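Peer 1: below is the structure, and that's it, no one-letter string:
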């Protein structure tokens, strides 16, 4: 058996940076849809009221999540059988294709019902890609990090995931304030960010093709001439699979509510202008991204469990007051402070959820174990967040959504309380099973 020298610190950091950059672009491509839905929803759906058009756009956003479990399975198998690097390069290629398609789709007025059908097709392709991206990048960043700094380095998955949203909003701000008029944005300007995403994806494809494979996977290849099928192997770990579902449901609902839905909530419920809502969301998400490494490093010192429990308690107590105040205040300072407070609470989950999941599974099924149950849970709770919120609003019961978030976080809190602290008992530190 050949023994390869361990990767140097510089090589690890370059690999983590390369993997994180690819994650940023993938999530930019995914979130630019939500950021620009306020502008393109009228292009793909018949003219009704704004809430109805946003509801239809949110419906397609939610349907895109249907493909995420399939992506989690497909790229999980590829990542566990053929390598993390191979899976990452393939996923970004699919994302690029979906962005190109959205950028060139004719409007509803031009091709009728084929317009929303084409939009849905593109989102399904992107859903397949991003469904695999989470498990791949979580596994890659966790395996590339040294054991004592896994929390810190794996937190960069959400730095770049949120960074994708920030980048999408930055493009939106530039177009809104410096390059295009409101009419131009509604007419054709919304296509520009999708074209940018397609180009960036090709750049990332090149970067990812030059990344190092993780030592954990290389050691696995040397130990096993053939591997049992990852899906069969996964069902040997039912407790870990259920833990991924339980610890994800409250966190993912809160995350998608306070990031992708918040911009629409500010416009549609709090009476904030589109331009101002973009600025406020941009600032809040920038702060949110900066919080991730701090929380991740803290988990390396005190453990993962205290942060998860802190999110669960604060999220259960504060969600209803935060939304009630947001919908009633007219102070921009108060709105921004509430948004940042909400995202600070969610950081107890987002900063470490990737490493916690990676630490639950052995190397041979880590990508699939992280990606598939996570994608299923996100498809149910995260992908439906906007649609459920807008449905309650249209029915005249918007406050019901606040209680829905609270209840879901409370269920996850019970999981956090009774699960083990994966920093102290990590599958990544044990010999392969």
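Peer 2: Yes, it's here. Quick caveat, the model's predicted, so the values are computed rather than measured.
Peer 1: from now on I want contacts and neighbour counts done on CA atoms only, so please keep to that.
Peer 2: Will do.
Peer 1: list the contacts of the most centrally placed residue in the chain.
Peer 2: Per Cα atoms, centre = their mean, the C-alpha nearest to the average position across the chain is that of residue 161, at 5.7 Å. Residues in contact with residue 161 (Cα atoms under 8 Å, 6 or more residues apart in numbering) are 23-24, 27-28.
Peer 1: in three-state terms, label it for me.
Peer 2: helix (DSSP: H, G, I helix; E, B strand; the rest coil).
Peer 1: what does residue 78 give?
Peer 2: helix.
Peer 1: which parts of the host helix or strand of residue 346 are buried?
Peer 2: Secondary structure from DSSP states H and E places residue 346 in helix 332-350. Using 16 or more other Cα atoms under 10 Å as the test for burial, helix 332-350 gives 335-350.
Peer 1: shouldn't residue 126 be in contact with residue 100?
Peer 2: No: in this structure, residue 126 is not within contact of residue 100 by Cα atoms under 8 Å, at 10.7 Å.
Peer 1: which of these two has more neighbours?
Peer 2: residue 126 (29 against 18; other Cα atoms under 10 Å).
Peer 1: how far away is residue 56 from residue 46?
Peer 2: Distance of residue 56 to residue 46, computed by Cα to Cα, to the nearest Å: 10 Å.
Peer 1: which of those two has more residues huddled nearby?
Peer 2: Neighbour count, other Cα under 10 Å: between residue 56 and residue 46, residue 56 has more, with 21 against 15.
Peer 1: which residues does the helix or strand hosting the more buried one contact?
Peer 2: Applying DSSP H and E as the criterion places residue 56 in helix 50-64. If you take Cα under 8 Å, 6+ apart as the criterion, helix 50-64 is touched by 33-34, 37-38, 41-42, 45-47, 119-120, 123-127, 268, 379, 383-384, 386-387, 390-391, 394.
Peer 1: the structure to be compared is supplied as follows:
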């Protein structure tokens, strides 16, 4: 740990709060976009007779934001390795709040023309930069704060906070959809969500200021007369570890963005599921998902990370097509499909942070995780809603489940060959 950590008592709850609350706010902002895209997309793009066209444009911007994530993972991960995790976390939440405020205040296409979608793109690029850095810094900070025999449990709070942020976003979106008419939601109701997220960033920023650093700061490097890591040191020295992060992430990211983000839209576009009811299903499922995370994290501290990853990938490789084929216009069918998928998905989400942190040495850990992880998410996770919507527009929506199966199957041999990491030391080199 850094010098200040050596003299400052580390309070586990404070460390968890610093990583989790800020992470919650970050992901609330990020997912508010996906839940409300069906409402605000017509406000940012030219009107058309096909309702799927503006939604397709909206998800294209969503995907564009993901392509800033590797840059954020690289740049802010590098800063976390050079100047400390806490400083990087301050930057990530500030950027996310700024992007959310731009979204809340952006004018419509009807009012300013092309400037409207341009502002939408800029806001999402800033938020993409923030999210890429957030994962890099918060995962390392969170797992480095944990006792050796509790790293799986601490790791699970990465997705506990992510899911709660998503849950609050889903719940607030469902509440707004219930209280407001469709026209009101489309004209101004969606702005409330982004304003709430921007204000929440200030709360997260204040909490993070009281955290104890878990890594060397810039002053520590100077005091030791030691060279700070350069931006690409992680890939020069550890190319196979970087590639391993990619293999670990492929199945997890396509699974996560399919089952927790895109599933309501998939149901709406394939079986004409009611959007308001889809948001309710999403809210219930996410609450269940959040409860599963620490349970699976604690299980991994007992039996290891590898068994959970194998069950996750093997289960969803076999069950994805049957599960999605069971989706109908029935509320119960969509809910049951979602809950079953969440059980398997937890085998990845609860321990992804721990596995990745345990893979890289401390000196380049944040950048070593941040860049390959975010690049993989950008390619496969960020494009999932777009690919699904595009296939539906082309009247071949039935191909999407098989697309998920192929990507999930890619990671399965990686998990089978992965060395168990739960007992490795996180000590600095």
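Peer 2: Okay, I see it. Please read these numbers as outputs of a predicted model, since none were measured by experiment.
Peer 1: now, which of the buried residues of helix 332-350 of the first structure sits nearest residue 150 of the first structure?
Peer 2: The closest of these to residue 150 of the first structure turns out to be residue 350 (Cα to Cα; 14.1 Å).
Peer 1: what sits closest to the closest one if chain neighbours are left out?
Peer 2: Nearest non-adjacent residue to residue 350 of the first structure, counting by Cα to Cα, 6 or more residues apart in numbering: residue 158, 6.5 Å away.
Peer 1: again, but for residue 253 of the second structure
Peer 2: residue 381 (5.0 Å).
Peer 1: could you do residue 280 of the second structure as well?
Peer 2: Residue nearest to residue 280 of the second structure in three dimensions, not counting chain neighbours: residue 174, with 6.3 Å by Cα to Cα, 6+ apart.
Peer 1: could I get the buried residue list for the host helix or strand of that neighbour?
Peer 2: According to DSSP H and E, residue 174 of the second structure maps onto helix 151-179. Applying a neighbour-count criterion of 16+ other Cα under 10 Å, one finds 151-174, 176-177 buried in helix 151-179 of the second structure.
Peer 1: next secondary structure element downstream of it?
Peer 2: Following helix 151-179 of the second structure in sequence, per DSSP H and E, is helix 182-184.
Peer 1: between the next helix or strand after that following helix and helix 151-179, how big is the angle?
Peer 2: Counting by DSSP H and E, the next helix or strand C-terminal to helix 182-184 of the second structure is helix 190-208. Here helix 190-208 of the second structure runs at an angle of 150 degrees relative to helix 151-179 (axes from the mean of the first three to the mean of the last three Cα atoms, to 10 degrees).
Peer 1: ok, average deviation of helix 190-208 of the second structure from the first structure?
Peer 2: Taken against the first structure, helix 190-208 of the second structure registers an average deviation of 0.8 Å after superposition, with mean Cα distance after the TM-score superposition for the first structure.
Peer 1: elements contacting that helix?
Peer 2: helix 12-44, helix 85-105, helix 151-179 (3 or more Cα pairs under 8 Å, 6 or more residues apart in numbering; DSSP states H and E).
Peer 1: elements contacting the second one?
Peer 2: Put plainly, it is helix 85-105 of the second structure. So helix 85-105 of the second structure, by 3+ Cα pairs under 8 Å, 6+ apart, packs with helix 12-44, helix 69-83, helix 115-144, helix 190-208.
Peer 1: those helices: which one's closest to residue 323 of the second structure?
Peer 2: helix 12-44 (21.9 Å).
Peer 1: what are the buried residues along the closest one?
Peer 2: Buried-residue list, helix 12-44 of the second structure, by 16+ other Cα under 10 Å: 12, 15-44.
Peer 1: ok, now how distant is the closest residue to residue 135 of the first structure other than its chain neighbours from residue 190 of the first structure?
Peer 2: Ranked by Cα to Cα, 6+ apart and with sequence neighbours excluded, the top spatial neighbour of residue 135 of the first structure is residue 371, at 3.8 Å. In this view, residue 371 of the first structure and residue 190 of the first structure are 31 Å apart by Cα to Cα.
Peer 1: more crowded one of those two?
Peer 2: Taking neighbours as other Cα under 10 Å, residue 371 of the first structure and residue 190 compare with residue 371 leading, 34 against 24.
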